[in-house]
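Colleague: here is a sequence with its predicted model. Questions after.
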Amino acid sequence: MRCLASGGIILSFVSVSRKRPKQADGAVAAKIARLANGGAPRVIDLFAGCGGLSLGFHSAGFELVGAVENDPLAAATHSLNFFSHAKHSLQEHGPVDVTKTDPEELLRRVLAEKLSVAEAASRIDVLIGGPPCQAYSIVGRAKLREIAQHPLAFEKDLRAQLYKNFLHYVRVLKPLAVLIENVPEILRYGTRNVAEDIASELEALGYQVRYTILNAVHYGVPQLRDRMFMIAYINELELLPEFPAPTHRHALPKGYKNLRRDVTAKLSGLFGSRYFLPPVENTESGEAAVTARDAIGDLPPITKHLEGQLKRGARRFDEFTPYAGAPLTAYAKTMRGWPAFRSRDGIYDHVIRYLPRDYKIFARMAPGDEYPQAHALANRMFEEALEARSTKLRPSDPRYAVLKKEYVPPYDPAKFANKWRKIDAEEPVRTITAHIGKDSYSHIHYSSDQARTISVREAARLQSFPDGFKFAGTLDPALRQIGNSVPPLIARALARKMKRDLLAALRHARAR
């Protein structure tokens, strides 16, 4: 089931046909003519989440017509930021089964107009989206193997087939351009390269297609985040997809380089592969990568948890936190001043998780420390607490176990090596995933004086959401929405490149 954020429609999907569209299609010709006359490209975002891709394309001058998302809170966030004045609200419509509702019916609901199939197809120029990645991710596969007790259980995951629903919308709406995002593991999903399957389907539908791996850190996002991006242009444009050149320099760690080496070695030599070599890693020119301190260092410190003023319970976004007047980096200025999402005086979602056992561990961790180091620290602190007691406790004493529980987390450091990590302030952070909505330990704030995990607003900053972007729900679902999203800055870089190339192709076509 998926949900239309602009109209609040809960939807499921039908499968794709490989039928090739007619080449001189009237809807395609109408779209080309409209854009050639200066119209803004109109876009629909499928599997939109809270709106990272939507924000990037909106900022690049695309007209966002609608979005489809199944998570109610993510859909509410999308509506709140992009369709707050739309005629159709999330509450106004009940669930709609898209197997009984064609894409043209979907557009009729969004646009509140009666449209024929041809008219509906003529209304959408660009289709973007990221089919749910959990089925392809290494963590997601491992979880499925554990549940199903079969090494190839992930291949039966229905979420891995949702790209076919995306392709169904391509077939019906005939967009001039397509952008798809997913995790790099989609390139090696068991024995399949699903990205190549998608590219083949798009080519059969009449598109020129290329896909590659990009890292968000090279586009101004303060985060090491590899993702597969695929761009396709309809054949009538005679346009071969290209990807934006990196704007920021940063040497990727070994694991990221190995992924590129392995994928390139496997795919670049295959006849007919649409895999495009990743842009050359920029390590000498361009701007320096944005660091964690650059990204969140201006936000007000949080210490009330250390003063006993933070209690257990849901964290809502109803308390205003004024900016503290700290010096602003270029990145912080961008986050505060993003057009249409400005926040001049402060923020409402600078809230953190209640983790009373662990504050003292966070304070003593060093930058870059992970769970094994944190676990060793906790045991030393427990030993110190034992030594400080006036009466000694033996392991057989029930009070021994009670005291240990106050200091030492229960997870085996050999099995959960990457469960915790304290941010290095002078480096970009590691990938923010949806799991941050469960415990946040993967991103412990670099300040030992604050001794905490990052706030919702800090997570949003590290994902490059501007301060004026609002999240529906409470702390846990907001963090999950952030971790599931495409960083808006890399989305904007892709959107700008696609827009430039589209307009150049249209100018060239008119000159012929």
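Modeller: That came through, no problem.
Colleague: for the rest of this, base every contact and every neighbour count on C-alpha atoms.
Modeller: OK.
Colleague: packing partners for the longest helix along the chain?
Modeller: Taking DSSP state H as the criterion, the chain has its longest helix at helix 488-511. Helices and strands touching helix 488-511, by 3 or more CA pairs under 8 Å, 6 or more residues apart in numbering; DSSP states H and E, are helix 26-36, helix 52-59.
Colleague: nearest to Q481, of those?
Modeller: helix 52-59 (9.6 Å; CA to CA).
Colleague: I'd like the next helix or strand past the closest one.
Modeller: strand 63-68 (DSSP states H and E).
Colleague: what's in contact with that next one?
Modeller: For strand 63-68, the surrounding residues in contact (CA atoms under 8 Å, 6 or more residues apart in numbering) are 2-7, 9, 40-48, 54, 57-58, 75, 78, 82, 110-111, 124.
Colleague: let's see which of those end up in helices.
Modeller: S54, F57, H58, A75, H78, F82, V110, L111.
Colleague: one step back: in CSV: the helices and strands packed on helix 488-511, plus mean neighbour count.
Modeller: Shown next, in CSV, are the helices and strands packed on helix 488-511 (neighbours: other CA atoms under 10 Å):
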stretch, mean neighbour count
helix 26-36, 18
helix 52-59, 26
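Colleague: put this next to the previous one:
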Amino acid sequence: MAQKYKMIDLFAGCGGLTEGFMQTKKYREVAAVEWLIPQVNTLRNRMKTKWGEIDADQRIMHFDIQREDELYSGWEDDEFGKGKGLDYFVNKENGIDIIIGGPPCQAYSVAGRVRDENGMKDDYRNYLFEHYLNVVNRYRPKLFVFENVPGILSAAPDGTPITELIKKGFDGIGYAIVDDLKGALVNASDYGVPQNRNRVVIVGLDKRTFVDCDKKLDHFYKELLPKYKIRKRKTVRETIGDLPKCMPIFDEESHKKRISHTTPECDISWHCPRYSNLRDMDTFRILEEDIESGLRVYNSKKISELYEKKVGSKSPIHRYHVLEPDEPSTTIIAHLYKDGNRFIHYDPEQQRTITVREAARLQSFPDDFEFVGSRGHAYQMIGNAVPPELAYKVAEAVYELLEEV
């Protein structure tokens, strides 16, 4: 095989994008940047144990990308320790070929804007893409991959659409992206991820490297990437149905110790259910049996009524959702770390929400991918990650585009 393409991952999280690119065996990670320590520790562990990067503790940088001067030249402080900076590793490799990543999506998500009283207008994360842009401009990769939520297509925190700012910003440093970003919208379930997850995958081309960028981008989105679509979408049952059952426990003594389910003995890590109280377990059973029986009595209104009956108070939104066994999952979100009531396992025998490993499988993480941190951290990492299977397909299509040059 030809020499591997050298890449940097920005806003790397626990490494969903990196994982997919590395699985192709066509790329080599020069450095990555992430500021949340559980995510950093998880990615460092993965790069060392799976991909043999013995100096991953230096290459996977725990740092704030907003502190650009130090990001490039190195830092030493109490919060982030000591780091050599991106320049050191990029210069050591005589430059890089590709930058991947995507700024945190909360400020662009429609749900985030609804929840925030100012519609996320004051959220500093709206403009983190500018730091991504600056890193691209400094190291001039042949190509970049910028992933984000569909809400970025409608976000306009200061009245100007974010998409306009992004297009203008990258054009100003000599990179072309597709003119209508709706054309960059993909559903992960079309690419082998057992989950309905819409994402915007923006590929940017260096105008000095690529001739006729518009034509190349059209070729990428209409021919190269669609080649990797699957014919039949993967379902929840196909993805998690073979995992050992976690059976409910009903005795009060166990519940006093906050133990509600058995933890099966198996070689797969993180397959341990979170605690559910008896009331929630009974609610889960009712809704799971409704799905399994095919009766489908419980629509949104009925679920709200059930919630009121069980809890004794009304809720403006229905708080329970059973995953459909024979469809892809609904979108796995980071809120899963707070509660799993919108991710209820479909099996009425188990009466529970999904485990970390089940969430990871629905995001297409392999079973040997270890999450470093608490269970809450693991759920959060998974919900915020790019599904590795989608990243793998994007990486293969990007490789073809680079090879054509």
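Modeller: Arrived safely, thanks for sending. These numbers were taken from a predicted model, which means no experiment stands behind them.
Colleague: K142 is in contact with G95 of structure 2, correct?
Modeller: No - using CA atoms under 8 Å, G95 of structure 2 is not in contact with K142; the gap is 10.3 Å.
Colleague: out of the two, which sits in the more crowded spot?
Modeller: More neighbours surround K142 than the other of G95 of structure 2 and K142, with 20 against 16 (other CA atoms under 10 Å).
Colleague: the more buried one touches V203, doesn't it?
Modeller: No - under the criterion of CA under 8 Å, K142 of structure 2 is not in contact with V203, lying 10.7 Å apart.
Colleague: hmm, back to that, just the buried ones from the contacts of strand 63-68 of structure 1?
Modeller: Buried members of the contacts of strand 63-68 of structure 1, counted by 16 or more other CA atoms under 10 Å: 2-7, 9, 41-48, 54, 57-58, 75, 78, 82, 110-111, 124.
Colleague: coming back round to it: distance to T303 of structure 1 added to the helices and strands packed on helix 488-511 of structure 1, as CSV?
Modeller: Below are those laid out as CSV (distance: least, CA to CA, whole Å):
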stretch, distance to T303 of structure 1
helix 26-36, 52
helix 52-59, 30
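Colleague: wait, which of those is closest to Y211 of structure 1?
Modeller: Across those, closest to Y211 of structure 1 is helix 52-59 (CA to CA), at 16.7 Å.
Colleague: what range does stretch 217-227 of structure 1 cover in structure 2?
Modeller: Using TM-score structural alignment, the residues of structure 2 aligned to stretch 217-227 of structure 1 are 189-199.
Colleague: check which residues of the matching stretch are buried.
Modeller: S189, D190, Y191, G192, V193, P194, Q195, N196, R197, N198, R199.
Colleague: try stretch 173-190 of structure 1
Modeller: So, applying 16+ other CA under 10 Å, buried residues of stretch 173-190 of structure 1: 173-189.
Colleague: quick one: which of those sit in helices?
Modeller: L173.
Colleague: trace P366 of structure 2 over to structure 1, please.
Modeller: Match for P366 of structure 2 (TM-score structural alignment): P466.
Colleague: could you do L390 of structure 2 as well?
Modeller: Per TM-score structural alignment, L390 of structure 2 is aligned with I490.
Colleague: same check on M22 of structure 2?
Modeller: Matched across to structure 1, M22 of structure 2 falls on H58, judged by TM-score structural alignment.
Colleague: with W270 of structure 2 instead?
Modeller: Residue pairing (TM-score structural alignment): W270 of structure 2 is matched to D349 of structure 1.
Colleague: just checking, that match touches V456?
Modeller: Yes - the criterion here is CA under 8 Å, and D349 of structure 1 meets it with V456 at 5.9 Å.
Colleague: looking at these two, which is more packed in?
Modeller: V456 (29 against 24).
Colleague: the aligned partner of that one in structure 2 and A12 of structure 2, how far apart?
Modeller: In structure 2, V456 of structure 1 lines up with V356, judged by TM-score structural alignment. The gap separating V356 of structure 2 from A12 of structure 2 is 20 Å, by CA to CA, to the nearest Å.
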